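Student: What follows is a predicted structure for the sequence shown.
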Amino acid sequence: MRTPDLNVAAISPLPAPAELLATLPRTPAQADFVAHSRQTLREILFGDDPRLLAIVGPCSIHDVAAAREYARRLADLAYELDDRIVIVMRAYFEKPRTVGGWKGLLLDPHLDGSGDIARGLQLARGLLRDILDLGLPTATEFLDPVSPQYLADLVCWTAVGARTAESQPHRQLASALPMPIGFKNSTDGNLRNAVHGIKAAAQRHTYFGLTADGRSAAIHTRGNPDCHLVLRGGSAGPNYSAEHLVEADVLLAKAGLHRTIMVDCSHDNSGRVPERQPRILADVTRQILAGRTALRGVMLESNLFAGNQPHPPPTGPLRYGVSITDACMDWSMTQQCLRAAYRSLAPRFVSAPAPEPAFAK
């Protein structure tokens, strides 16, 4: 009788991380750009760089060709706005599911439930390299503690999501990752779980992991001091108002943490209506100009075309450039709201020295 693996249908070996990194290596230029971008983001989030950090892009990547087109457009916009807003492209390959559904490009790249993770890793790593080559920093959310071994060297900013901020494995992982990390408040709006997560990630941990050649190992971490809070709203509604920001600021101060806050303009802050995101971004910029120094960044969900579509589609093929997860605003609205934020932020830079460019086009 089979008992140890009774519910395992199959086991498909994957290449060791070192094998994939050798097949799709990070170039010296990409390595330098990632290091420079991470430091730039640290200066914005925790230092004296007055620019606004904007994590912008699709809710999830399911079509690499569409993502590349989006990245080319975003790179041009990023170059245009760089002296006041530093744009980082959202490249999410893993999706948390409450009950079921598509789990992201990494786990299901063919969109058919075949679970070809090896191909998903290749596509994700290839896309990250392409985005970096355009001069765009990259952002993602790591859900599986193993996936960073394959991708983290190409990522400049990471999120710990609302469903995982309370998770010990994710706090341990965050303590090891070498980039700034945003912890989101819980789906019910609770901020304490994220604050506790930030504090835990700053500490040393030991946990199960993999070596570069794919062997099981004990990972010993130093702790990550570059974590911050992301307000994404909750079941009770939005949480980006002045009152909410004061509450978050007090919690961070009491915990002895960086008083650094990012506002996710999507999710429960927008009621999942993407067209509300520009209004939220405008509110954030007004609060920054009013002296909310803890406010350092925003997140926007954006794609080539507006809305979302069901997967699998009821009839015909999927529409190009349209999300299959959360609804996004379209490219035109993305340009308009970021350019409006750029104009609004002008008073902040009247007497400030020109910041060093985030990248060279």
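Tutor: Cool, got the structure.
Student: okay, CA-based contacts and neighbour counts for the rest of this
Tutor: Fine.
Student: how near is the closest residue to S186 other than its chain neighbours to N193?
Tutor: Nearest non-adjacent residue to S186, counting by C-alpha to C-alpha, 6 or more residues apart in numbering: A162, 4.4 Å away. A162 sits 9 Å away from N193, going by C-alpha to C-alpha, to the nearest Å.
Student: With A174 instead?
Tutor: 14 Å.
Student: These two - which one has more neighbours?
Tutor: A174 (33 against 19; other C-alpha atoms under 10 Å).
Student: Pretty sure that one sits against R222.
Tutor: No - with contact defined as C-alpha atoms under 8 Å, A174 does not count as touching R222 (10.5 Å).
Student: circling back to that earlier point, find the residues that touch each one of A162 and N193.
Tutor: Counting by C-alpha atoms under 8 Å, 6 or more residues apart in numbering, the shared contacts of A162 and N193 are 185-186.
Student: picking up where we left off before, any idea which helix or strand carries the residue nearest to S186?
Tutor: Using DSSP states H and E, A162 falls within no helix or strand.
Student: next one: L45
Tutor: Using DSSP H and E, L45 sits in helix 28-46.
Student: Could you pull out the buried residues of that helix?
Tutor: Neighbour counts over helix 28-46 (16 or more other C-alpha atoms under 10 Å) mark 30, 33-42, 44-46 as buried.
Student: Second structure for comparison follows:
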Amino acid sequence: MNASISALPATHTAPSVSIQRLPTAAQLKQHLPLSDSLRQLVSRQRQAIRAILNGEDSRLLIVVGPCSIHDPVAALEYASHLAALSHELRDDMLLVMRAYIEKPRTTVGWKGLAYDPHLDGSDDMAHGLTLSRELMLEMLGMGLPIATELLQPMAAGYFDDLLGWVAIGARTTESQIHREMASGLGMPVGFKNGTDGGVAIACDAMRSAAHSHRHFGVDAEGHPAIIQTPGNPDTHLVLRGGHSGPNFDRNSVANARAGLEKNAIPARLMVDCSHANSGKDPLRQPDVFNDVLAQRLQGDHSLIGMMLESHLFEGCQPLSSTLRYGVSITDGCLGWDATEQLLRAAAAQLHAQRQAVQAIA
């Protein structure tokens, strides 16, 4: 016997782990079902996003909304504004609502509505899952496509029937588990470049997700299962900058496009106007957005869309007992008024270009 092991005191025990059962994905979907009309709507939304990715639809894809949802009332107010604007700008843009209910943490912190809906560390995940699904259903009822980042694969089954678009974050793009999950999702998936700003990891992820996989998983009834996926052809790259700085400029976009083409991956790119691309300053997002828009207007149709972090009011605030309404408690956001102005101005430019092209034709 190893001496170091035999020398351990007899009273040494491993720390206990607390386990509390949650409703299964099937149970929550039965409790909060997706109606036939909304199921058809989600199918049409996914197909519209695919059409943009495939160059069959010339509109810009804009994923916009709060960095994270923490207040259901404020989130629904924001969604109502976005739904009205989406209808108005529908000929030039497809607006997709950010409904982020999970947040990655570098160390510790609030993990999102699905984890801690009461914002008090009680981690009432059963209520968080229910509340998150209720919110997404209400947003769908407004006609909005729903986008989220899938962080915990076990949580994906609670919402996968509601989503029009999914992000895989910079920290998880390299994860085999997330690549396998993406290969089985029925909607388009955007892989963010790695935190170093390079695109090689995301290229590997897209190639992996395009293939069929057999992997360990959990079925809708909560049982361990072997999952066989068909592969997902509807993936694309999301440029979000990295440790060395932004990567939305023309040279960076050209290099990213070359990296995709080298790997025989369709050249379709979205730019995240936040994170390292804005230097984590939410008020710089319009500068990034307009730069990318100019590239698109000048003929770079590999740029299929942008992401914006936006809430009712600009900035962010620490989590506390006295929160300001409509202000993010995670990353800083652009306010709604500035967001609306930015999107209207962009749509006007896109509309003018479309009319000019039609006049020539």
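Tutor: Perfect, I can see it now. What you are looking at is a predicted structure, and each value in this text was computed from that prediction instead of being measured.
Student: Drop the TM-score for these two in here.
Tutor: The TM-score (TM-score structural alignment, normalised by the length of structure 1) is 0.94; 349 aligned residues with a C-alpha RMSD of 1.5 Å.
Student: what does the residue nearest to S186 of structure 1 align to in structure 2?
Tutor: For A162 of structure 1, the aligned position in structure 2 is occupied by A170, per TM-score structural alignment.
Student: T195 is in contact with that match, correct?
Tutor: Yes - the criterion here is C-alpha under 8 Å, and A170 of structure 2 meets it with T195 at 5.6 Å.
Student: what about the two, which has more around it?
Tutor: For A170 of structure 2 versus T195, neighbours defined as other C-alpha under 10 Å are more numerous around A170 (23 against 19).
Student: For the alignment partner in structure 1 of H211 of structure 2, give its distance to R38 of structure 1.
Tutor: If you follow H211 of structure 2 across to structure 1 using TM-score structural alignment, you land on Q203. For Q203 of structure 1, the distance to R38 of structure 1 (C-alpha to C-alpha) stands at 20 Å.
Student: Show me the helices in the stretch 1-150 of structure 1, by range?
Tutor: 17-23, 28-46, 64-81, 117-133, 148-151 (DSSP state H, counting those that start in this stretch).
Student: mean distance, the first one to its aligned residues in structure 2?
Tutor: After superposition onto structure 2, helix 17-23 of structure 1 lies on average 0.7 Å away from the residues it aligns with, using mean C-alpha distance after the TM-score superposition for structure 1.
Student: The longest one too?
Tutor: On superposition with structure 2, the mean distance recorded for helix 28-46 of structure 1 (mean C-alpha distance after the TM-score superposition for structure 1) is 0.5 Å.
Student: can you check the third one too?
Tutor: Following superposition, helix 64-81 of structure 1 is found to deviate from structure 2 by 0.6 Å on average (mean C-alpha distance after the TM-score superposition for structure 1).
Student: so that helix aligns onto which residues of structure 2?
Tutor: Counting by TM-score structural alignment, helix 64-81 of structure 1 sits on residues 72-89 of structure 2.
Student: Which parts of that stretch count as buried, going by neighbours?
Tutor: Result for stretch 72-89 of structure 2 [16+ other C-alpha under 10 Å]: buried residues 72, 74-76, 78-80, 82-83, 86, 89.
Student: Excluding sequence neighbours, find me the nearest residue to the aligned partner of L61 of structure 2 in structure 1.
Tutor: Under the alignment (TM-score structural alignment), L61 of structure 2 maps onto L53 of structure 1. Nearest residue to L53 of structure 1 in three dimensions, chain neighbours excluded: G297, at 4.3 Å (C-alpha to C-alpha, 6+ apart).
Student: wait, the one you found sits on V56?
Tutor: No - using C-alpha under 8 Å, G297 of structure 1 is not in contact with V56, being 10.8 Å away.
Student: Please say which of these two ends up with more neighbours.
Tutor: G297 (26 against 22).
Student: What is whichever strand or helix holds that one packed up against?
Tutor: Using DSSP H and E, G297 of structure 1 maps to strand 295-301. Helices and strands touching strand 295-301 of structure 1, by 3 or more C-alpha pairs under 8 Å, 6 or more residues apart in numbering; DSSP states H and E, are helix 28-46, strand 52-57, strand 261-264, helix 277-289.
Student: Relative to structure 2, which residues correspond to it?
Tutor: Under TM-score structural alignment, the counterpart of strand 295-301 of structure 1 in structure 2 spans residues 303-309.
Student: Mean per-residue distance, that stretch versus structure 1.
Tutor: Counting by mean C-alpha distance after the TM-score superposition for structure 1, stretch 303-309 of structure 2 comes out at 0.3 Å.
Student: coming back round to it: nearest to T98 of structure 1, of the helices and strands packed on strand 295-301 of structure 1?
Tutor: strand 261-264 (19.7 Å; C-alpha to C-alpha).
Student: mean shift of whichever helix or strand comes after that closest one relative to structure 2?
Tutor: Using DSSP H and E, the helix or strand that follows strand 261-264 of structure 1 towards the C-terminus is helix 267-270. Here the mean offset of helix 267-270 of structure 1 against structure 2 after fitting is 0.4 Å, by mean C-alpha distance after the TM-score superposition for structure 1.
Student: Tell me how far helix 267-270 of structure 1 lies from the chain's centre.
Tutor: Centre-to-centre, helix 267-270 of structure 1 and its host chain are 16 Å apart (C-alpha atoms, centre = their mean, to the nearest Å).
Student: can you tell me what part of structure 2 that helix aligns to?
Tutor: Mapping helix 267-270 of structure 1 onto structure 2 (TM-score structural alignment) gives residues 275-278.
Student: Tell me, how many residues neighbour I360 of structure 2?
Tutor: 6.
Student: Kindly report the same for G65 of structure 2.
Tutor: By other C-alpha under 10 Å, neighbour count at G65 of structure 2 equals 29.
Student: Ok, L127 of structure 1 next?
Tutor: 20.
Student: residues touching the aligned residue in structure 2 for it, list them.
Tutor: Counting by TM-score structural alignment, L127 of structure 1 lines up with L135 in structure 2. With contact taken as C-alpha under 8 Å, 6+ apart, L135 of structure 2 is in contact with 72, 76.
Student: same thing but 10 Å
Tutor: 69, 72-73, 75-76, 99, 141 (C-alpha atoms under 10 Å, 6 or more residues apart in numbering).
Student: how close does it get to Y78 of structure 2?
Tutor: Counting by C-alpha to C-alpha, the gap from L135 of structure 2 to Y78 of structure 2 is 12 Å.
Student: again with P233 of structure 2
Tutor: 32 Å.
Student: just P117 of structure 2 next, same as before
Tutor: Relative to Y78 of structure 2, P117 of structure 2 is positioned 18 Å away (C-alpha to C-alpha).
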